[in-house]
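[1] have a look at this fold, sequence not included:
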């Protein structure tokens, strides 16, 4: 299992994440850049390792495309995706690790660290701080996914028969019927009239008009 990151200044981690979204993208996230943002303590540099672990910066501390993506409107979902990628082994063990108890997290982190009790506690708190700033409702394979390509088919509704109470206040769906009639060119006008009289009788319930003698 990986060596999980931690920072003793977890209270400043949220502020740094806010700075990522509100300030320009630096060529490199170095200690000098942290100081320019107001993080002047020697412990503040530990936050660089946290951002590297979740993929906002690469091994050379250069911002990745995920950094720019995190600056968008869906930053909480993007952070959720980054956390699930960085802590992949943890989420493989606990699919809902973002909601795992402190006891469970302590057990997992202690098995992958040689640090003492204080280090493990800070590792747990670092993870919890990241989780508080993230949204995991759509942080699966693609946090910015807009849903399935094909919507599920709507249930069909059969129209109620005449005189039958459907028991529902929903309106009956409209039914449209196309009828094609093929009349031979050799048909007489009397035959054609009979055809349309029959149609009126069976489709509309009309009675044929009596012919006057």
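    Perfect, thanks for sending it. Computed from a predicted structure; not experimentally measured.

[2] use CA for all of it now, contacts and neighbours both
    Noted.

[3] now do the helices in this protein.
    Here the chain has its helices, by DSSP state H, at 10-22, 31-36, 46-53, 65-70, 75-86, 88-93, 102-111, 117-132, 189-204.

[4] elements contacting the first one?
    Which is helix 10-22. helix 65-70, helix 117-132 (3 or more C-alpha pairs under 8 Å, 6 or more residues apart in numbering; DSSP states H and E).

[5] residue 189 is nearest to which of the ones you listed?
    helix 65-70 (75.3 Å; C-alpha to C-alpha).

[6] put this next to the previous one:
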């Protein structure tokens, strides 16, 4: 909690971090504790922009994790240890948040809308900021270890969705025929030759399927010539 005075009015500000940012910072500290936590360290560990890191660093100082000179505080060893993590979170809650908030909302399953309204009234923050402040407060109040999916310091790369063009290139050739040629297939099965006389009456039969693909720009004369040629060679007409 930080206090500033403007025109005789004291303004109280509270930290805000998303759950991903908080869990990412803790996961990085579990790996190693740097001598100094600065903007460059936040950029590298959260894989974020300079502007975002410049917003995160003051929140770490407000939470008492980093001192004014950027040095890690005495809270970090307990935050890193799973067995003492909940106690460290409780220390932060008691150091940072007002008695009025902790008395009114002492359980982590409190209504976040009502908690956000408390921040809006008492810290003078807007709707979005007060919701973020409430989420961090309830996260710390719960003191629950992050799940396995939340322990990665680096965000997972997002999968690129296939564009319509790339999807079309991946289709099988059979599916990529122009619509103008659909229905231009002809199956011709020549008559089965009669069985030879004097035999057993059983002879092998031959069945031929033919597919004819006619270009969409073919004229009537070309189409007529194709079918005349088929009749001539297949039926002797």
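    Structure received. Not measured: the values here are computed from a predicted model.

[7] about what we covered before: CSV please, covering the helices and strands packed on helix 10-22 of the first structure and showing distance to residue 85 of the first structure and mean neighbour count.
    CSV is the format used below for those (distance: least, C-alpha to C-alpha, whole Å; neighbours: other C-alpha atoms under 10 Å):
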stretch, distance to residue 85 of the first structure, mean neighbour count
helix 65-70, 11, 16
helix 117-132, 13, 19
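
[8] with distance to residue 26 of the first structure added, can I get the ones you listed in a markdown table?
    Below are those laid out as a markdown table (distance: least, C-alpha to C-alpha, whole Å):
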| stretch | distance to residue 26 of the first structure |
| --- | --- |
| helix 65-70 | 10 |
| helix 117-132 | 21 |
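
[9] tell me which of those helices lies nearest to residue 14 of the first structure.
    Closest approach to residue 14 of the first structure among those is made by helix 117-132 (7.2 Å; C-alpha to C-alpha).

[10] for residue 31 of the second structure, see how far away the aligned residue in the second structure for residue 129 of the first structure is.
    Following TM-score structural alignment, the counterpart assigned to residue 129 of the first structure within the second structure is residue 139. Counting by C-alpha to C-alpha, to the nearest Å, the gap from residue 139 of the second structure to residue 31 of the second structure is 22 Å.

[11] ditto for residue 67 of the second structure
    For residue 67 of the second structure relative to residue 31 of the second structure (C-alpha to C-alpha), the value is 20 Å.

[12] between the two, tell me which one has more neighbours.
    Of the pair residue 67 of the second structure and residue 31, residue 67 is the one with more neighbours under other C-alpha atoms under 10 Å, namely 17 against 10.

[13] quick one: contacts for that one?
    61, 73 (C-alpha atoms under 8 Å, 6 or more residues apart in numbering).

[14] make it 6 Å
    residue 61 (C-alpha atoms under 6 Å, 6 or more residues apart in numbering).

[15] just give me the match in the first structure for it.
    So, by TM-score structural alignment, residue 67 of the second structure is matched to residue 58.

[16] and the helices and strands packed on helix 10-22 of the first structure: which comes nearest residue 28 of the first structure?
    Nearest of these (C-alpha to C-alpha): helix 65-70, 11.5 Å.

[17] mean shift of that closest one relative to the second structure?
    Relative to the matching residues in the second structure, helix 65-70 of the first structure has an average distance of 1.8 Å after the fit, by mean C-alpha distance after the TM-score superposition for the first structure.

[18] what does residue 35 of the first structure align to in the second structure?
    Match for residue 35 of the first structure (TM-score structural alignment): residue 43.

[19] distance of its match from residue 137 of the second structure?
    Distance from residue 43 of the second structure to residue 137 of the second structure, by C-alpha to C-alpha: 24 Å.
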